[in-house]
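Asks: Quick one, fold the following:
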Amino acid sequence: MQKWKRGSWLVAMCATLLLASACGNNGNSTNNASQSAGNAESSAPSSASASTQTESEAPEGKVTITYWNGFSGSDRPVLEALIKKFNSSQDQVEVKMEIMSWDVLYQKLTTSSASGQGPDFIAFGPENIAKYYDLGVIAPVDDFYSNSMIDTTLLPKGYDQLLHYKDHFVGFPMNYFAHALYYNKDMVKNAGLDPEKPPTTWDEMADWAVKMTDSKKGQYGMTLPSGWVYIPQLMWANGGDVIDYQTKTSMINKPEAVAAVKYWTDLVLNKKVAPAPNSDNLKMFASGKLGMMFDGPWMSPQFKAAKVNYGVALMPAGPARQVTFGAGLSMHLTSKGAKDEKIKNAVYKFAQWWFEKDTQKEWAIKIGFPPIRTDLASDPEIIEENPDLKIFMESANIGQPWLVGIVNSGKILSEVFQKYFDQILMKKADIQSTLDQASADLDKILATER
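Replies: Next comes the predicted model:
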């Protein structure tokens, strides 16, 4: 049986959220609560920590910098090889990398930082920035950008949100992804639809979902789990949002947001176009029982390996705009690393090298993720290796992150999204009154951040 695995870098983003995202153990894209960071990915190491050190000792004259991350999946050997390549490419900086499970990483980061120990730089998702910046764990890096060490105009639209906090640059770009629409071409054909003309609007996608649904065969047109990835992007597409980031107040029960939830839950609950929220959506899609699903580039290699006849398209546009969920990991200089000018400059040198074309091409080709640079969007070598990346690189232009700069992001996900959207999708609770209560709870959480 095919073993479904998620890119481990994505687990970094999911690991601290205490809620399922696109990392569920049972294959459900967005509906699995992560009770601990280590169970966010079924393929993550079971041991408490899996460390690697690229070099035992730096050659004489080189500045050694320590790098912590949780790239413990199939991307691990690729990153290790790139670190080794960097170390041998110049005689100034030696990166000593330690890879461990994400739960161990966060535990170690908190305790080691309190004692002035820990890494010189680290990688994690944007939901961690506010927390660790306020704790004094990571440092501002404004001079990296004021000295134009990378060309920020080459970053995907909106990516700068992942690098800013409290009017400071606080990170360096590492990778980025945005969701797209996967569809099963065989199911599309059997429903009398054209697989070469995927839906471009909500109404077209809804029509496809209805036509591909056959409850007698246990076959469904699409999925809409209750997790945080799907719901916000549907609200955005209808002109709404979850949070007003300027005032730090809830928008989850505003008319645009409510209308979006009503539109899609009507399809799910009344027209029965989706399986139960706890279903194994990935397995269903691969076996021809699920017509469409939103997901990231990490699924393409797995569907290819399973010989699924699938297509990938941009997220269909909503009534207000075309938008999708986008996020990624960034690297961060720690306060420990910032105390030593040589260490800081060495981290800057590595961050600059990571952004170079050749590095990004090798990373993208070998792990199957879009490069962070938009000027590589049409690179023939990348597209030839993985044609799906063309769509995912285009998706980056409509990608939108969220909960950036929100300290209590994990609490919002578990106490608002998991709780109330489960009530709507699993218990058929009234949408307006449920979102009113969700909004009240969300405002209580946000009040601590104003």
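
Asks: alpha carbons only for contacts and neighbour counts from here, please
Replies: Will do.

Asks: Run through the helices of the stretch 201-350 of the chain in chain order.
Replies: Assigned helices in the stretch 201-350 of the chain, in chain order: 202-211, 230-237, 255-265, 281-286, 300-305, 335-338, 341-354 (criterion: DSSP state H, counting those that start in this stretch).

Asks: what's the first-to-last distance across stretch 256-273?
Replies: Stretch 256-273 has its terminal residues 23 Å apart, counting by CA to CA, to the nearest Å.

Asks: which residues sit against it?
Replies: Contact with stretch 256-273 is made by 206, 209-210, 213, 215, 220-224, 231, 234-236, 238-242, 251-252, 274, 425, 428, 431-432, 435, as judged by CA atoms under 8 Å, 6 or more residues apart in numbering.

Asks: In contact with the most centrally placed residue in the chain, which residues?
Replies: Geometric centre of the chain, nearest residue: Ala327, 4.5 Å, by CA atoms, centre = their mean. Counting by CA under 8 Å, 6+ apart, Ala327 touches 125-126, 159, 162, 176-178, 399-401.

Asks: one more to put side by side:
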Amino acid sequence: MKKFFGGFLIVILLIAFLSACGNDDKGEGSGGNSDTITVWAMGEEGKLLKEMAKGFEEENEGLTVEVQALPWENAHDKLLTAVASGNGPDVLQLGATWIPEFAEAGALLDLRDYVKDNPEFAKENYFDGAQTLMEYNDEVVGIPWYVDTRVLYYRTDILAEISYDEAPKNWEELEDAAQKLADRGDGQWGLDIDQKDQITPFIFAWQNGYQADIENNDLNLDSPEFLGAMEYYTSFFENGYSQQNEGLDIIQAFANGSKAMFFSGPWMINQLNDQVPDIEGDWSVATMPGNTSNTSSLGGSVFSVFHTSDNVDNAMKFVSYMNETETQIEWMEMSNALPARVEAWEDPKLSEDEKYSVFGEQLNDAIPGIQVEEFERIAQELLNSLERVNVGGADLEDEMEKFNQTAQQLLE
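Replies: Got it, this is the predicted structure:
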């Protein structure tokens, strides 16, 4: 998902406005019976959702779904405008990192009554990480739509040549395999790490036992667990196991074997199958190699109801339809997005698939980014600091001290 930055201070300034004009709407929890349900969704997903909505309309005669597909590059600003004006859709898609920002601004209807009265929305229906996305400040602000997570992609044939008949299972094995792969010669790398990916450093941190203390407004970014993970992260660049510059496209590098291991999500399965079919049978996926845990990230989207909607009952009918296991399987086949409902993973299309089943296993140990509205800015500051270490040769300890100060200031 493309990330967006900024707008947070604007949202904070809007809170007072929303408190004055939005609390009555937010507290009703029901109402409205318009025959047209308006939905905002992002990018290609929005375009595909228009097709999915036809099935809902067939099952609910008399109801129409109008889906507006927002380009990712404009979506954040459009949502901010909707918050300021109070003129939003009935249902909106929110990515995992956007939920705290718009929930804090009071833009999302509290759905606790719907969850209480409808067992289909019960928290236990979803993976633990997805449950975290549902709530903000004790309110239910979204119903999980789909999820994604990161796993290890690896060339089975090349790793076999360095005496790894299966994927590395922990940090020690990952580092050892990366060293042996890099030792093959010039232009050969051990592990591809995308230095623009905000979540990878936090995955390493979680695997090393790191936790933020949000209740006490402390990110714990100066903890031994976090700093040890950043030392491990930067060691791949320092030792020459990971390429400092972007280099060859990862799909082509994976195909020619120069980069035989990398982290990515479920979308990469079809991309590899379509773009480099010649290596079919020579690659696989595995759960993340970890340290104290094998934790990975949990991303995805929820459906939320805009706080000024006067069509909440029908909006929740649409959310309910998209929440059905059959619908989630259909959406997975259409978009490659993984079902958020645990029950959907009993379907043979997932449970018996050699690669997708690994994603299902990883989702049992996957958590979203830190649920504060400043997370994206904090994550970008971390990437900037790590780049100065990996590419510019800056001192890691100094950079982490400065980063911790900046992050805490953003949080406060």
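
Asks: now what about the TM-score between them?
Replies: Here the TM-score for the pair of chains, by TM-score structural alignment, normalised by the length of the second structure, is 0.86; 379 aligned residues with a CA RMSD of 2.1 Å.

Asks: picking that back up, and the furthest pair within the contacts of Ala327 of the first structure?
Replies: Based on CA to CA, the longest span within these runs between Gly125 and Gly399 and measures 15.4 Å.

Asks: ok, these two, which is more surrounded?
Replies: Legend: neighbour count by other CA atoms under 10 Å for Gly125 of the first structure and Gly399, higher for Gly399 (26 against 22).

Asks: Contacts only, for the residue lying closest to that one once chain neighbours are set aside.
Replies: Using CA to CA, 6 or more residues apart in numbering and skipping the chain neighbours, the partner closest in space to Gly399 of the first structure is Gly326 (4.3 Å). The contact partners of Gly326 of the first structure, taken as CA under 8 Å, 6+ apart, are 176-179, 396, 399-401.

Asks: per the alignment, Thr110 of the first structure corresponds to what in the second structure?
Replies: Thr110 of the first structure maps onto Leu80 in the second structure when the alignment is built from TM-score structural alignment.

Asks: Could you count how many residues lie near its match?
Replies: 20.

Asks: now swap in the one 5 residues further on and tell me
Replies: Residues contacting Ser85 of the second structure under the criterion other CA under 10 Å number 12.

Asks: How about the aligned partner of Gly129 of the second structure in the first structure, nearest residue that isn't a chain neighbour?
Replies: In the first structure, the residue paired with Gly129 of the second structure is Gly158, using TM-score structural alignment. With sequence-adjacent residues excluded and distances taken as CA to CA, 6+ apart, Gly158 of the first structure is closest to Gln400, at 6.5 Å.

Asks: Map that neighbour across to the second structure for me.
Replies: Checking TM-score structural alignment: Gln400 of the first structure goes with Ile367.

Asks: Distance-wise, check its match relative to Ser297 of the second structure.
Replies: Separation of Ile367 of the second structure from Ser297 of the second structure (CA to CA): 5 Å.

Asks: ditto for Ser223 of the second structure
Replies: 20 Å.

Asks: and the two? which has more neighbours close in?
Replies: Using other CA under 10 Å as the criterion, Ser223 of the second structure and Ser297 rank with Ser297 on top: 24 against 13.

Asks: what sits against the more buried one?
Replies: Neighbours of Ser297 of the second structure in contact, by CA under 8 Å, 6+ apart: 149-150, 199, 203, 366-369.

Asks: same thing but at 7 Å, please
Replies: Contact analysis of Ser297 of the second structure by CA atoms under 7 Å, 6 or more residues apart in numbering lists 149-150, 203, 366-368.

Asks: Near the match of Gln400 of the first structure, how many other residues are there?
Replies: Ile367 of the second structure: 22 neighbours (other CA under 10 Å).

Asks: Quick check: buried residues in the helix ranked longest in the second structure?
Replies: Among the segments of the second structure that qualify as a helix by DSSP state H, the longest is helix 8-28. Neighbour-count burial for helix 8-28 of the second structure flags 8, 11, 14-15, 17-18, 22, 25-26 (criterion: 16 or more other CA atoms under 10 Å).

Asks: about what we covered before: for Val78 of the first structure, state which of the contacts of Ala327 of the first structure is nearest.
Replies: Using CA to CA, Tyr176 is the member of the contacts of Ala327 of the first structure that lies nearest Val78 of the first structure, at 16.6 Å.

Asks: Name the nearest residue to the counterpart of Leu191 of the second structure in the first structure, sequence neighbours excluded.
Replies: Applying TM-score structural alignment, one finds that Leu191 of the second structure aligns to Met222 in the first structure. Nearest non-adjacent residue to Met222 of the first structure, counting by CA to CA, 6+ apart: Met292, 4.5 Å away.

Asks: I figured the one you found hits Leu224, correct?
Replies: No. Counting by CA atoms under 7 Å, Met292 of the first structure does not reach Leu224; the two are 9.9 Å apart.

Asks: The lengthiest helix in the first structure vs helix 255-265, what angle?
Replies: As assigned by DSSP H, the longest helix anywhere in the first structure is helix 431-447. On the basis of axes from the mean of the first three to the mean of the last three CA atoms, to 10 degrees, helix 431-447 of the first structure is oriented at 130 degrees to helix 255-265.

Asks: buried set for helix 431-447 of the first structure?
Replies: Buried residues in helix 431-447 of the first structure, counted by 16+ other CA under 10 Å: 431-432, 434-436, 438-440, 442-443, 445-446.

Asks: for stretch 327-346 of the first structure, same thing?
Replies: In stretch 327-346 of the first structure, counting by 16+ other CA under 10 Å, buried: 327-338, 343-346.

Asks: End to end on it, go ahead and measure it.
Replies: 26 Å.

Asks: Equivalent analysis for stretch 421-440 of the first structure, please.
Replies: Stretch 421-440 of the first structure stretches 14 Å from its first residue to its last (CA to CA).
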